[in-house]
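Novice: Just to be clear, the model below is a prediction. Sequence and coordinates:
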Amino acid sequence: MSQPDAAAALGASHWDLVEWTGKTAPGGKRLRLDFDPANHRFSSSTMCNRVMGGYQAEGSSLKMGAGRGTMASTMMACPEPAMTMERAYVDALSAVTGFSLSGDRLILNSANGVTLTYQAAYKPAASAPRKFIYVSAETRPCTGVAPMTCLQIREKETDRWQLHYGPIGDFEPEPGIEYRLRIIEEKVDNPPADASSIRWTLDQVIEQRVVSPAR
């Protein structure tokens, strides 16, 4: 793969950590890595925080934290063992010296033999419009092609709840939590007959609150 093609491929997907030499990729916690080829910047969730910085990719070589030579991070504290895992992950990113792409996998290599393997995940177009919605703490039975369970959504707090028959990509609601989300809305070309022509993907959780069940 040529360097322009490789650079484009790095930025075309989200990358979710699935394997880590000598470590266990944290179950239930998605460590997602993103590249911005236009600005030569990367960012990644860690365990409780995010790390970001410049990067340099040339051929199959890759240096994270390039440019100014450092990485910046948010500074939220979290309990052990998450904090120790977070430091180890940031250290692993700092030691990366090269990369390879194979199908839907990205493998980051370091001089000490440690590898980080990521699975590609769908990444919406940067130009896709954003919108805000509320998601109810309660789901409801509904019927699409077959009986299913639907989220309830609305755009304003004063609106009535409406059933939402499709998924919201990257959104994993917890029971009893009401959310306000910023979502990315895209049109789907030639959707299947039983699927929506609109795709929603989570952009950001704006706020969330615990809702007591109705008695």
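Specialist: Noted; the coordinates are in hand.
Novice: Going by C-alpha atoms from here, please, whenever you check contacts or count neighbours.
Specialist: Will do.
Novice: where do the helices sit along this structure?
Specialist: With DSSP state H, the ranges of helices along the chain come out as 3-12, 82-94.
Novice: so which of the ones you listed gets nearest Arg160?
Specialist: helix 3-12 (37.2 Å; Cα to Cα).
Novice: second one coming, line it up with the first:
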Amino acid sequence: MKLKYLFALVLPFSLAACQSNDVQKVGDLAVSVLQQQNAAKTLTAYEWHLDTGATDHLVLSFHKDNRFSVKTMCNSLGGSWNINADKLETGTVISTMKACTPEAMQQEKLAGEIFDNHQLPFNLNATDTEAPTLTITANNQQYVLHGKMTPETKYNGEAEIVFLEIAPETKPCTGVAPQICLQVREVKYNEQGLKTLVDQDWTLFYDQIEGFSHSPNERQIIRVKRFEIKHPVADQSKYAYIFDLAVEREAVKGSL
């Protein structure tokens, strides 16, 4: 009888201990999932730059559809990605097929060796949101990538895509102060890809296009991401313009 009473006393504590362990496991799992979600959110909020010793950095971008892309001096690479525990899982990498300089091809080869179909241990340090770092271990070597906030993160919104024709000739203008302005015309494309000019006349462009380099020897049509600035300060434009890519480039001689 004493043993029965003893068993009756011990059983509730045993069940409580099991329940406690189960709760702890569920709690650990919830923390792990949350950590993975936070890591994924941080990865997609930045472009990650790796100094490979080449002229230009290798740039890694994580997209919300679980695709990643890598810009090299030559070709662009891409594949799938996912976070599993403390590993960054990447799928088979596909690449564009341009022929490039030996330096560029070497950088592209390195990108493939790092990201092609791997489970990569990684460490994400985002204590400084202006300068986070992503450390990836691949092939027994550590690579430290430095984060640069994407425009979508910086301006807290999605961009409007705008096409601008850029004249080779610039002109003096006065905004807040005297400056040199680009001359632009907005361009639109229909569903068949045919181009139409929104503006027949050139207009002065008082803003800056981040990442765009003007050439006095070229007429260009460029694709631009235009972001609305939520709370512009006095004399600040309500838009920020980010260069995306050159759609057309035409060499010209002389001025307009």
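Specialist: Here it is on my side, so go on. Note that this is a predicted model, so its numbers are computed, not measured.
Novice: still on that earlier bit, TSV for the helices of structure 1, including distance to Ser100 of structure 1?
Specialist: Below are these laid out as TSV (distance: least, Cα to Cα, whole Å):
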stretch	distance to Ser100 of structure 1
helix 3-12	9
helix 82-94	15
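Novice: so which of those comes closest to Lys131 of structure 1?
Specialist: helix 3-12 (22.2 Å).
Novice: how far away is the alignment partner in structure 2 of Val188 of structure 1 from Ser213 of structure 2?
Specialist: Mapped onto structure 2 by TM-score structural alignment, Val188 of structure 1 lines up with Ile229. Ile229 of structure 2 sits 23 Å away from Ser213 of structure 2 when distances are taken as Cα to Cα, to the nearest Å.
Novice: same thing with Tyr143 of structure 2?
Specialist: 30 Å.
Novice: Pick out whichever of those two has more residues nearby.
Specialist: Neighbour count, other Cα atoms under 10 Å: between Tyr143 of structure 2 and Ser213, Tyr143 has more, with 16 against 7.
Novice: Give me the spatial nearest neighbour of the counterpart of the more buried one in structure 1, chain neighbours excluded.
Specialist: For Tyr143 of structure 2, the aligned position in structure 1 is Thr115, judged by TM-score structural alignment. Nearest residue to Thr115 of structure 1 in three dimensions, chain neighbours excluded: Asn109, at 4.7 Å (Cα to Cα, 6 or more residues apart in numbering).
Novice: That neighbour against Tyr118, yeah?
Specialist: No. With contacts counted by Cα atoms under 8 Å, Asn109 of structure 1 stays clear of Tyr118, the gap being 11.7 Å.
Novice: Contacts only, for the match of Tyr143 of structure 2.
Specialist: Contact analysis of Thr115 of structure 1 by Cα atoms under 8 Å, 6 or more residues apart in numbering lists 19-21, 107-109.
Novice: Also Arg199 of structure 1?
Specialist: By Cα under 8 Å, 6+ apart, the contact set of Arg199 of structure 1 is 168-169, 184-188.
Novice: Let's see that with 6 Å instead.
Specialist: Applying Cα atoms under 6 Å, 6 or more residues apart in numbering to Arg199 of structure 1 gives the contacts 185-186.
Novice: Setting the sequence-adjacent residues aside, check what's closest to the spatially most central residue of structure 1.
Specialist: Structure 1 has Arg32 as the residue nearest its centroid, 5.1 Å off, counting by Cα atoms, centre = their mean. Sequence neighbours aside, Asp16 is the residue nearest to Arg32 of structure 1 in space, at 4.5 Å (criterion: Cα to Cα, 6+ apart).
Novice: No further questions, thank you.
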